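> how would this look folded up:
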Amino acid sequence: MGVIRKQALILNLPGQPKSIKETLEGVKADDGSVSVPGIFASVPYCIQLLDGPYVETAPEVVAAFRPKSARRENMSS
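Next comes the predicted model:
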């Protein structure tokens, strides 16, 4: 679970290493593809909401989630 409080992003992670990995990376199918995205995909957008930098990710590692209106190609300069 994660929340934004004032200017801080707070992520609450489970206690077991395997559970932490699944929470951050997501649940993977047998072929290794991500079937359910993990919370790490939302971190770049959360940083953006806190007026931080626009963080881009390597999609082959983790595809960042952003609503269409918050994607760089849709933002007015």
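
> contacts and neighbour counts: CA atoms only from here.
Noted.

> got the contact list for V34?
26-28 (CA atoms under 8 Å, 6 or more residues apart in numbering).

> next, the second sequence, to be compared with the first:
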Amino acid sequence: MSGGGARPVVRVGIVTVSDRASQGVYEDKGGPAIRDWLARALVGPWETVARVIPDEQARIEATLIELADAEGCSLVVTTGGTGPALRDVTPEATEAVCTKMLPGFGELMRMASLKFVPTAILSRQTAGIRGSCLIVNLPGKPSAIDDCLQAVFPAIPYCVDLIEGAYIETDAAFCKAFRPAHAARK
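This next block holds a predicted model:
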């Protein structure tokens, strides 16, 4: 950042996709798990824009578009809707609103999860880019959220740099972000 001014606030969208949580039948544990993980990982000014919505593809798409385009989020992290059940449509919604998909995110998250549970192969997590926003789909279980974020978050700040989103800083003691030496910002 030049001119010595304050760094802009990083806006992070957190979307819980769950019929039961959106109806108040089930406590949303995924969204708070993401927020708590980010509170340990991020330094510098940041804020979340949270949504809890049902497993409806049109609603998921509209929410992702709103967070990326209208709310100015540089990162949107979803939880839920990534399994094989009929109503699990988060990856389809993500693919519908993104201009580029990043399948390596899903591949790495499944590899990380397979260390703990053989059913990780049923998960369809993915990630994609919409404008200057990175959208990452995570599973719904808080422990799986932690496993997946630990695996992929080191690449997220540099990815957001490449798509000209906000500059994301991490606490290296918790999650060391990777940026090539030539990409370091002053």
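
> rewinding a little: who wins for neighbours among the contacts of V34 of the first structure?
G26 (20 neighbours; other CA atoms under 10 Å).

> separation between the nearest residue to that one once chain neighbours are set aside and E73 of the first structure?
Spatially, and ignoring its direct neighbours in sequence, G26 of the first structure is nearest to G38 (3.5 Å; CA to CA, 6 or more residues apart in numbering). Distance of G38 of the first structure to E73 of the first structure, given as CA to CA, to the nearest Å: 24 Å.

> the more surrounded of those two?
Per other CA under 10 Å, whichever of G38 of the first structure and E73 has more neighbours is G38, with 20 against 9.

> would you confirm that that one contacts T23?
Yes. G38 of the first structure is within contact range of T23, at 5.2 Å (criterion: CA atoms under 8 Å).

> in the second structure, what stretch matches stretch 41-53 of the first structure?
Stretch 41-53 of the first structure corresponds to residues 154-166 in the second structure, going by TM-score structural alignment.

> quick check: buried residues in the matching stretch?
154, 156-161, 165-166 (16 or more other CA atoms under 10 Å).

> and the equivalent of F65 of the first structure over in the second structure, how many neighbours?
Aligned counterpart of F65 of the first structure in the second structure: F178 (TM-score structural alignment). By the criterion of other CA under 10 Å, F178 of the second structure has 17 neighbours.

> is F178 of the second structure in a helix, a strand, or coil?
What DSSP: H, G, I helix; E, B strand; the rest coil gives for F178 of the second structure is coil.

> next one: it from D36 of the second structure, what distance?
Taken as CA to CA, the span from F178 of the second structure to D36 of the second structure is 21 Å.

> please apply the same query to I129 of the second structure.
From I129 of the second structure to D36 of the second structure the distance is 24 Å (CA to CA).

> cool, R179 of the second structure as well?
24 Å.

> between those two, which one's more packed in?
R179 (16 against 12).

> surely that one and Y158 touch.
Yes. Between R179 of the second structure and Y158 there is a contact under CA under 8 Å: 5.6 Å.

> residues near S132 of the second structure, how many?
20.

> how about A58 of the second structure?
Counted with other CA under 10 Å, A58 of the second structure comes out at 11.

> pull the longest helix from the first structure.
helix 17-25 (DSSP state H).

> just the buried residues of it, please?
Quick answer for helix 17-25 of the first structure (16+ other CA under 10 Å): 22-25.
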